[in-house]
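Visitor: Prediction below, plus the sequence it came from.
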Amino acid sequence: MWISYVVLLPLLAGVPLVGAVGPLVNFDYSSYRGTARSTGVTEWLGIRFAAPPLGELRWRAPQAPLQNDTVIDAVAHGHICLTTRRTATPDPPDDPKTSEDCPFLDVYAPSSASTTTKLPVYLFIQGGGFNSNSNANYNGTGLIQAADMNIIVVNFNYRVGLYGFLASQEVVDNGDTNVGLLDQRMVMQWVQKYITLFGGDPSHVVLGGDSAGGASLLYHLTAYGGRDDGLFQAAAAESASFGNMLNVSQSQYQYDAIIERVGCGYDKVQDTIGCLRSLNVSYLQAHNFNIPYPDGGPRARAPLYMYQPTIDGGIITDYSYRLLQTGDFIRVPVIFGDDTNGGTVFTPPNTSNYSEMDQFLVDQFNAMTTNQLEIMNAMYPPAETYPDSGPLWRTVSNAYGEMRYMCPSQAVGSAYSEYSASGTWIYRYNVMDPNQTEKGYGVPHTVEINAIWGPYNVAPQTAPASYYPGQSNGGIIPVIQGYWTSFIRSYDPNTYRVAGSPEWVQWTAWAKDRLVFQTNATAMEVVDHGQQARCAYLQSIGILTQQ
């Protein structure tokens, strides 16, 4: 039987190969020296992919990196992008790991790769509600090892919050909207230009992402009305979020509020955006927080995530639900899915009645009507209760989790099964961690990311204790990594799945088959009729709720 040379690479890890990529990589703008680890993986940390977005480059599309003729030791992660606070409460002192100058990426590649191996590339977009970089600096070693040393992993930072998604007429006239998404696109273009230097194949790029990163995948699938620029060939989204989408004029209140808070108001200066660009970032950051939507009433609170991707007629042409309905998206293989209890980490634990539930939902989706809320109240009866929480906490969690996460992913699956023959797979992650279950969180938002990357490769102390080797949920790690790395390598989660794991059947709008991940019990299931009915309603009002 013929065996490819690539399959033999893990056997040769640590052994110098003719033509193997060395730690020193030369770009046309700089050179970076990585580190070859005993794991058989070489890592390059903190590679700059764009010029510092400071001063006059605030709220402008990313620019090419500046020329640097010195060799840079790529041994430390780059700065994480600045966060927008949910409330006006001051943050602790500035975190030295964060900065406005944050366009940096990391590359992980098998040390035995060469410029001719053309390995598949997994390009990961982290989440954080478009207001923070919440999954920064994950280590790609575990995924590479799970893929038999046959992939390359790239992850990166992108501008978020005030710096990434400020929108107004002033920004349109003298800047760019959605620069956080343009940062992501800049990294995709960087991969096209340079990934061969690490042994990667620019014609085999699979996008990954969780939460806002998963939402970003859909924004790129529908970018410019579904224009395919050849930047990627497949996408795997975890817990993709369908947030509240405003257009430029609807976003104007955010701009008007920040210029008033920092002394750049219309009554003080003529060039308000120039004034904003001139401000010291520490001063600007002190005033960087969310506010309620206009006309929200006396009980209104700021949404969890105020700055969001904006319908600007450019990279985003319409609501996500409408673009799915009209088929205006790139036809590539996709995975979309969610956690059973995706709303629990977001909703107020003290929610006591439907009035409070409705206020929370309107605070997040300001276009919701009284009639829509009444229907949702009927669809979501009182659920189970937990100590130290209000009687409707799990009820509002169920409603928010399905509206923002679970039902949109199923809508993606149905649209792709209708318009695309490339392959569509949907999942539900239902791995129970004892500690999370006891606290009432169930299987919370994006918890599957710890299994996909492996508990040792995410941020310290964030993976549930049960996910580590020898613990109750340790067995789910190789199973989900098998599906994910198979998809990265072959655009099909079944090709290299772990022996004994079930075939992941494709989703169709009529059958609604999805894979449910459970420790020692992963299997296909049909979405229950109750969720089918609730999702049908939520999807029917998706454009009206500005998603």
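Guide: Received, thanks.

Visitor: Only C-alpha atoms from now on, for both contacts and neighbour counts.
Guide: Will do.

Visitor: Let me see the ranges of the helices in the stretch 51-200 of the chain.
Guide: 141-146, 161-165, 169-173, 179-194 (DSSP state H, counting those that start in this stretch).

Visitor: residues in contact with the helix or strand that comes right after the longest one?
Guide: Pointing back at helix 179-194 there. Note on helix 179-194: by DSSP states H and E, the next helix or strand toward the C-terminus is strand 200-210. By CA atoms under 8 Å, 6 or more residues apart in numbering, the surrounding residues in contact with strand 200-210 are 115, 117-127, 151-152, 191-193, 195-196, 214-217, 230-240, 446, 449, 488.

Visitor: next up, a second structure to put side by side with the first:
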Amino acid sequence: MAIRVLLACLGAFASSAVLAAPAPRASAPTVTLDSGTFTGVASGKINKFLGIPYAQPPTGDLRFNLPQSVAAYSGSYDATSFGNECPQQAINLPLGNGLLANETNFIINTAYRLITGPIGEDCLHLNVWTPASATPNSKLPVAMWIFGGGFEIGGTSIYDGGGIVQRSLDLNEPVVVVSINYRVSAWGFLAGSEVKAAGVGNLGLQDQREALRWIQKYIGLFGGDPSKVTIWGESAGAISVALQMVTNGGNTEGLFRGAFMESGSPIPVGDISHGQKYYDSIVAATGCSGASDTLQCLRGVPLNTLQKAVDATPGIFSYQSLNLAWLPRVDGVFLTDTPQNLVLSGSVAKVPFITGDCDDEGTLFSLTNLNVTTDSETRTYIHDTYMPAASTDEVNKLLTYYTADITNGSPYDTGIFNALTPQYKRLAGIQGDLVFQAPRRFFLQKQAGAQKAWSFLSKRLKAFPALGSAHATDILNVFAGGDMTSYLVQFVNNLDPNGKANLLQWPQYTTASPKQMTFLDGLTPREVTDDTYRAEGISYITELSLKYPL
């Protein structure tokens, strides 16, 4: 089960790439960028161009440095396969020792890598899927996909944008799809005072911004319209979308006109100094402690040495769970304040957006703390892991809203079932609301009066044992050709999820009428519901997260 869960989290449910029938082969398409000719792949009515470098390789002195624009292209380029994925942490599941743990480690860190492609620091590439009929005069709307993976793992190679383009053609609402790689883990989100002083925090977010600049310059040659770009992502990718909305005083610089977020909003993270201990640990592990400039020393460390040091830091499946070692933090450049404070100050791009969550966001991340089984242990875990500055009374008040009654915990609406421990469903509820549900509702309630917004809740796959409608299960609904694919295509075209597809009308979210589209299993696949569940608990979690950001 853990293997299936992990693959869901990483996005391997993007099965259209595996299950789609081979399309008839046509002559290889080409596109000329500057003086460079890129040869892609023709697949039916769709052309794809893979592995295009959008920035200089972040190697040598460019490691732990801001992305640099790619030089003008010249010569011939093979754009028929995905480029490298960026370096990332090894995935360590909390399975203890023994045969099962060893086999799982092999499957995840060896076999899984075989289907996701090679890893290397020369990884700042993107991929383009476009209708074969598109020309530079087509001016089609563009969707830019940002993958998830807890800001620590992930890549583009398991996501096939061709299915999105095909649905857009079926709806006669053609779009161009772009997916991008960006630096993750320590390579993309190094933290600490040294990083802040050098102005090189949040490099993964800076990479995304650079990819958006590339789109402005080149996407027209693929048939796209640079003035009609929607940024779209899931999990860390959705959080990235939200942070692209709140950076730069909310000024989009004309880089995008819409945003679509699956399980991610402006999260409650604090100053980059909160990650100092992780910086210090890799400095020590790589032998850089005695250097006069430890950051410059890290730029020269052999990749294998740096990899081992990063692998020794906590990952997304560590005991501390969603209190991640490597993630966006306030760096004074890309994020000048906590994301939620930026929202409160009005630093938000005034573009239409969609944001939503799965019903049981916290279950996947509560498998790592199954040894927390009593009220006292839960109180200690929440305080020490997420809110060490909070008072005992504050933590106790939180636990009055999220009780140990397993019939009220997550997976929600499953009664006495799925209680792996007496506290599992309780922790799943708290962790899911703290990082996903509460930030989403906060963002909507603050912004729905200033711009058009829509919200959704995915309650599909509720019968998934122990996990329910878990984090990342909604990926199926987009990449495997579900109804959300049509809503996405219509939003990218019209900045409204409603349109030609014969689907239930999706009402706009307002503070007076907080309606959301709810995706369901069974004979009634969709219904409109109120975004009012767990009102007191979510409100209090928001209050605490504003006071005690991670």
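Guide: The structure has been received and is ready for your questions. This one's a predicted model, so the numbers in the text were calculated from it and none came from an experiment.

Visitor: Fetch the TM-score of the aligned pair.
Guide: The TM-score (TM-score structural alignment, normalised by the length of structure 1) is 0.84; 493 aligned residues with a CA RMSD of 2.8 Å.

Visitor: Show me how to select, in PyMOL, the buried members of the contacts of strand 200-210 of structure 1.
Guide: The buried residues among the contacts of strand 200-210 of structure 1 can be selected in PyMOL (16 or more other CA atoms under 10 Å) with this line:
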select buried, resi 115+117+118+119+120+121+122+123+124+125+126+127+151+152+191+192+195+196+214+215+216+217+231+232+233+234+235+236+237+238+239+240+446+449+488
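
Visitor: Among the contacts of strand 200-210 of structure 1, which are located in strands?
Guide: 119-125, 152, 234-238 (DSSP state E).

Visitor: between the residues you listed, which is nearest residue 136 of structure 1?
Guide: Within the set of those, residue 125 lies nearest residue 136 of structure 1; the separation is 9.4 Å, counting by CA to CA.

Visitor: Now check structure 2 for the residue matching the closest one.
Guide: Under the alignment (TM-score structural alignment), residue 125 of structure 1 pairs with residue 146 of structure 2.

Visitor: Can you name the residues that contact its match?
Guide: Counted by CA under 8 Å, 6+ apart, residue 146 of structure 2 has contacts 179-181, 231-234, 237-238, 240-241.

Visitor: Just send those residues back as JSON lines, with distance to residue 515 of structure 2 too.
Guide: Listed next are these as JSON lines, based on distance: CA to CA, whole Å:
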{"residue": "179", "distance to residue 515 of structure 2": "30"}
{"residue": "180", "distance to residue 515 of structure 2": "32"}
{"residue": "181", "distance to residue 515 of structure 2": "34"}
{"residue": "231", "distance to residue 515 of structure 2": "23"}
{"residue": "232", "distance to residue 515 of structure 2": "21"}
{"residue": "233", "distance to residue 515 of structure 2": "22"}
{"residue": "234", "distance to residue 515 of structure 2": "21"}
{"residue": "237", "distance to residue 515 of structure 2": "24"}
{"residue": "238", "distance to residue 515 of structure 2": "20"}
{"residue": "240", "distance to residue 515 of structure 2": "24"}
{"residue": "241", "distance to residue 515 of structure 2": "22"}
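
Visitor: I'd like to know which of those is nearest to residue 89 of structure 2.
Guide: So of these, ranked by how close each gets to residue 89 of structure 2 (CA to CA), first place is residue 181, at 15.4 Å.

Visitor: Check the burial of the residue in structure 1 that the closest one lines up against by counting its neighbours.
Guide: Using TM-score structural alignment as the criterion, residue 181 of structure 2 maps onto residue 157 of structure 1. Neighbour count for residue 157 of structure 1, taken as other CA atoms under 10 Å: 29.

Visitor: Residue 104 is in contact with residue 157 of structure 1, correct?
Guide: Yes: between residue 157 of structure 1 and residue 104 there is a contact at 5.9 Å, judged by CA atoms under 8 Å.

Visitor: Residue 389 of structure 2: neighbour count?
Guide: 12.

Visitor: Quick check: it is in a strand.
Guide: No: counting by DSSP: H, G, I helix; E, B strand; the rest coil, residue 389 of structure 2 is not part of a strand but coil.

Visitor: which residue packs closest to it, ignoring adjacent ones?
Guide: Leaving out its chain neighbours, the residue that sits closest to residue 389 of structure 2 by CA to CA, 6 or more residues apart in numbering is residue 548, at 6.9 Å.

Visitor: Check the secondary structure at the equivalent of the one you found over in structure 1 for me.
Guide: In structure 1, the residue paired with residue 548 of structure 2 is residue 545, using TM-score structural alignment. At residue 545 of structure 1 the chain is in coil, as set by three-state DSSP.

Visitor: mind checking how far residue 545 of structure 1 is from residue 369 of structure 1?
Guide: Distance, residue 545 of structure 1 to residue 369 of structure 1, by CA to CA, to the nearest Å: 9 Å.

Visitor: if you count what's nearby, which of these two comes out ahead?
Guide: Neighbours were counted for residue 545 of structure 1 and for residue 369 using other CA under 10 Å; residue 545 has more, 23 against 13.

Visitor: Tell me how far the more buried one lies from residue 243 of structure 1.
Guide: Applying CA to CA, the value for residue 545 of structure 1 to residue 243 of structure 1 is 9 Å.

Visitor: Equivalent analysis for residue 364 of structure 1, please.
Guide: Separation of residue 364 of structure 1 from residue 243 of structure 1 (CA to CA): 8 Å.

Visitor: Equivalent analysis for residue 55 of structure 1, please.
Guide: Residue 55 of structure 1 is 29 Å from residue 243 of structure 1, by CA to CA.

Visitor: Could you check which of these two is surrounded by more residues?
Guide: Neighbour comparison, residue 55 of structure 1 and residue 243: the larger count goes to residue 243, with 23 against 14 (by other CA under 10 Å).

Visitor: which residues does the residue lying closest to that one once chain neighbours are set aside contact?
Guide: The shortest distance from residue 243 of structure 1 to any non-neighbouring residue, by CA to CA, 6+ apart, is to residue 547 (5.8 Å). By CA under 8 Å, 6+ apart, residue 547 of structure 1 lies in contact with 242-245, 319-321.
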